[in-house]
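Visitor: Here's my sequence, what's the structure:
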Amino acid sequence: MTLGRPETSGISEGRPRRPHPLGERIRTRAAAAAACLVLGAGLLGGAVTGSWLTGGSADEDGARTAYSAAGDLWHSLPVDRLFPPTVDGEGAGPGGSDRTWTRIAVAPDTGCRDAFDPLLRKALAPVGCLRLLRATYTDATRSHVTTVGLLFTRADATAMAALRTRVEAQGLDRRPDLMPRPYAAKDTVAADFGDAQRASWTLSVLTDAPVVVYAVSGFADGRTVTDPQPAAKATASGATSAPAQAGLGHEAKGLADRVERRLRTAVASATEKPS
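Guide: The predicted structure follows:
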């Protein structure tokens, strides 16, 4: 067995340098370890603080991603994904009867200038109008027509939540002087579907997407309706108004619900992580 060569770098005046005491070396190593621990804790704390500053939990990040994805769908999704040529409404009619709606026209994507009654346009103004998508459908008998719309806003989730609270608290979605307007396409059964022909409507402010979903229904023969009713009232048990008896509340609500579902499905697909 051989020993390593002795340390000679500290020899002076013919006397060997004294080796470092064992305790001193241990204290040095302990100090270094403590410094690393403090540094690591600082980095970890900085990372946590950074996550707070940039949005917090993964759930919140995912919610923001879905919200942003929903706001982009108006220009990235084919029209048939949101407004398919045919919509099946199983159980959507009066008494749980089935409905089938056929698309007869798609409006060019536009702003919101002429899409709502003036008071409704004013109520929606705080969230802004980024883009409006609309399509008009008719039922299987071609006696009813319904315009369904998706208003993509410029608002964040907080503003959408505030609008929804106001709409619900003040009943703005149930007032006949705050109604969405139909899209009356020429040379179709909806050609005479104007403001005076509106019979029932529904409007929903989403809070997990910058979107307002609505639908408005009427008779295809162009008859004037003097007592339009919101879909919630026209679909109530025992309702006897003309819109209720004709099932026009069910037409508006059924189409709006199914278009909203398609929107949510599209958002889920857009935010799905590849496996």
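Visitor: hey, let's count contacts and neighbours off CA atoms from now on
Guide: Will do.
Visitor: in the stretch 1-150 of the chain, which spans are helices?
Guide: 22-54, 58-76, 79-82, 118-124 (DSSP state H, counting those that start in this stretch).
Visitor: Output the ones you listed as CSV; include the columns mean neighbour count and distance to Ser217.
Guide: Below are the helices of the stretch 1-150 of the chain laid out as CSV (neighbours: other CA atoms under 10 Å; distance: least, CA to CA, whole Å):
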stretch, mean neighbour count, distance to Ser217
helix 22-54, 11, 44
helix 58-76, 16, 23
helix 79-82, 16, 18
helix 118-124, 16, 17
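Visitor: Just send those back as a markdown table, with distance to Val148 too.
Guide: Shown next, in a markdown table, are the helices of the stretch 1-150 of the chain (distance: least, CA to CA, whole Å):
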| stretch | distance to Val148 |
| --- | --- |
| helix 22-54 | 37 |
| helix 58-76 | 14 |
| helix 79-82 | 10 |
| helix 118-124 | 16 |
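Visitor: got the contact list for the residue nearest to the spatial centre of the chain?
Guide: Nearest residue to the geometric centre of the chain (CA atoms, centre = their mean): Ala209, 1.5 Å. For Ala209, the contact set (CA atoms under 8 Å, 6 or more residues apart in numbering) comprises 66-68, 70-71, 157.
Visitor: Using the three-state scheme, assign it.
Guide: Secondary structure, DSSP: H, G, I helix; E, B strand; the rest coil: Ala209 is coil.
Visitor: where's it relative to Ala159, distance?
Guide: 11 Å (CA to CA, to the nearest Å).
Visitor: what's the answer for Ala196, then?
Guide: Ala196 is 32 Å from Ala159, by CA to CA.
Visitor: Break down the stretch 101-250 of the chain into its strands, ranges please.
Guide: 131-139, 144-152, 198-205, 211-219, 229-230 (DSSP state E, counting those that start in this stretch).
Visitor: Quickly note the distance from Met256 to Tyr137.
Guide: Small correction: residue 256 is Ala, not Met. For Ala256 relative to Tyr137 (CA to CA), the value is 11 Å.
Visitor: Could you also give me the structure for this second sequence? I'd like to compare it with the first:
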Amino acid sequence: MTFAEPEGIGGGARAWVVRVSPRVAAAAACVVLGLGLIGGAVTGSWLIGDSGDGGARDTFTAAGGLWHSVPVDDLFPPTVDGQGAGPGGADRTWTRIGVAKDSDCTGAFDPLLRQVLAPVGCERLLRATYTDATQSYVTTVGLLFTKGDAPAMRALASRFTKENLGDRTDLMPLPYAVKNTVAADFGKQQRASWTVSVLTDAPVVVYAVSGWADGRTVDQPESAERAMESGDTTPAAQSGLGNEAQGLADRVERGLRKTVTSPTEPPA
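Guide: As a prediction, this is how the structure comes out:
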């Protein structure tokens, strides 16, 4: 897997917190049934034939090595289709405008979120930023490959659930700004909505954070789960930025799950 110089569009710079709610549980069931993910992060089993303990352990280990054994275009496709991912079931299409060089987690998270994630460690962090078809919104999606074993991932997921950490604005992920693109000004103050999902059957944390492409600051950020609730009138909700973050995170997670069942090459 090669992360060379970041890539951009149009001549620019070339370059998994489980929230177990009824919506999430229902979404996970839909995936297992092959009906697709309607909304909310998936934390269920990998879609593989062997459901025994040995098979689960093997899959957990294999998933942890995907960051260096799978091409970047498989993890973060240049174009992501989001049928029904927008408000009211509208379709979405996201175009990748930049991929960050793979890195450790130094400076990649605000201090409090870094502290919360510390028990599972950081093996490698992969990030990409996308924009919607109208280039009105920008969304960074990240894959944090941890050093945690299965019990550690379950403990972290349980903490997020019991303490409602997924709704705390002081635990928002940081965006990845891409120079000379519509995401050039996508910084801490531009974060409008976010989602974080701790996978319990793989050492991965999937997250996404969205904002406006014009660089406006956001006074009232809101988690994607809340922003997608019917009747919500916050700017993030009315603009569909919760859908942007959740929809893109869901589809990148689905791609990761699909990849672990048939990786391009065995992990090195």
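Visitor: Can you match the contacts of Ala209 of structure 1 up with structure 2 and say which hold?
Guide: Here is what carries over to structure 2 from these, by both residues aligned by TM-score structural alignment, their matches' CA atoms under 8 Å: 66-68, 70-71, 157.
Visitor: Tabulate the contacts of Ala209 of structure 1 in CSV, adding columns for distance to His144 of structure 1.
Guide: CSV is the format used below for the contacts of Ala209 of structure 1 (distance: CA to CA, whole Å):
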residue, distance to His144 of structure 1
Ala66, 35
Tyr67, 34
Ser68, 35
Ala70, 30
Gly71, 31
Ala157, 35
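Visitor: so how far is Gly45 of structure 1 from the aligned residue in structure 1 for Thr95 of structure 2?
Guide: Alignment note (TM-score structural alignment): Thr95 of structure 2 maps to Thr102 of structure 1. Noted for Thr102 of structure 1: a distance of 58 Å to Gly45 of structure 1, by CA to CA.
Visitor: Map Ala202 of structure 2 onto structure 1.
Guide: With TM-score structural alignment as the criterion, Ala202 of structure 2 matches Ala209.
Visitor: And for Ala213 of structure 2?
Guide: That one, Ala213 of structure 2, aligns with Ala220 by TM-score structural alignment.
Visitor: Please apply the same query to Leu174 of structure 2.
Guide: Checking TM-score structural alignment: Leu174 of structure 2 goes with Arg181.
Visitor: residue contacts, its match?
Guide: Arg181 of structure 1 neighbours (CA under 8 Å, 6+ apart): 114-117, 194-195, 198, 216.
Visitor: again, only using 7 Å
Guide: The neighbourhood of Arg181 of structure 1, defined by CA atoms under 7 Å, 6 or more residues apart in numbering, consists of 115-117, 195.
Visitor: Please apply the same query to Leu120 of structure 1.
Guide: So Leu120 of structure 1 contacts 178-179 (CA under 7 Å, 6+ apart).
Visitor: Quick one: map it onto structure 2.
Guide: In structure 2, Leu120 of structure 1 lines up with Leu113, judged by TM-score structural alignment.
Visitor: One more: Ser143 of structure 1?
Guide: Per TM-score structural alignment, Ser143 of structure 1 is aligned with Ser136.
Visitor: How about its match: what's its closest non-neighbour residue?
Guide: Ala213 (5.2 Å; CA to CA, 6 or more residues apart in numbering).
Visitor: Correct me if wrong: the one you found contacts Thr140.
Guide: No - assessed by CA atoms under 7 Å, Ala213 of structure 2 is found out of contact with Thr140, at 11.8 Å.
Visitor: more crowded one of the two?
Guide: Taking other CA atoms under 10 Å, Ala213 of structure 2 and Thr140 do not tie; Thr140 has more neighbours (31 against 21).
Visitor: now Arg114 of structure 2: how far from Ala100 of structure 2?
Guide: Taken as CA to CA, the span from Arg114 of structure 2 to Ala100 of structure 2 is 19 Å.
Visitor: Kindly report the same for Arg216 of structure 2.
Guide: From Arg216 of structure 2 to Ala100 of structure 2 the distance is 23 Å (CA to CA).
Visitor: And those two? Which one has more around it.
Guide: Taking neighbours as other CA under 10 Å, Arg216 of structure 2 and Ala100 compare with Ala100 leading, 21 against 15.
Visitor: Give me the nearest residue to the aligned residue in structure 1 for Ala183 of structure 2, chain neighbours excluded.
Guide: When structure 1 is aligned by TM-score structural alignment, Ala183 of structure 2 is paired with Ala190. Closest residue to Ala190 of structure 1 apart from its sequence neighbours, by CA to CA, 6+ apart: Ala184 at 5.2 Å.
Visitor: Now do the same contact list for the one you found.
Guide: By CA under 7 Å, 6+ apart, the residues touching Ala184 of structure 1 are 190-194.
Visitor: Now which of the residues you listed would you call buried?
Guide: Applying 16 or more other CA atoms under 10 Å to these, the neighbour count classes 190, 192-194 as buried.
Visitor: Distance to Ser204 of structure 1 added to those residues, as TSV?
Guide: TSV is the format used below for the buried ones among the contacts of Ala184 of structure 1 (distance: CA to CA, whole Å):
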residue	distance to Ser204 of structure 1
Ala190	23
Asp192	26
Phe193	22
Gly194	22
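Visitor: Out of these, which two are the most distant from each other?
Guide: Greatest spatial distance among the buried ones among the contacts of Ala184 of structure 1 (CA to CA): Ala190 and Gly194, at 8.6 Å.
Visitor: so what does the longest helix seen in structure 2 touch, helix or strand wise?
Guide: Looking across structure 2 with DSSP state H, the single longest helix is helix 241-261. Counting contacts by 3 or more CA pairs under 7 Å, 6 or more residues apart in numbering; DSSP states H and E, helix 241-261 of structure 2 packs against helix 72-75, strand 137-145, strand 193-198, strand 204-212, helix 224-227.
Visitor: Out of those, which is closest to Val32 of structure 2?
Guide: strand 193-198 (17.4 Å).
Visitor: distance from the closest one to structure 1 after superposition?
Guide: Mean deviation of strand 193-198 of structure 2 relative to structure 1 after superposition (mean CA distance after the TM-score superposition for structure 1): 0.1 Å.
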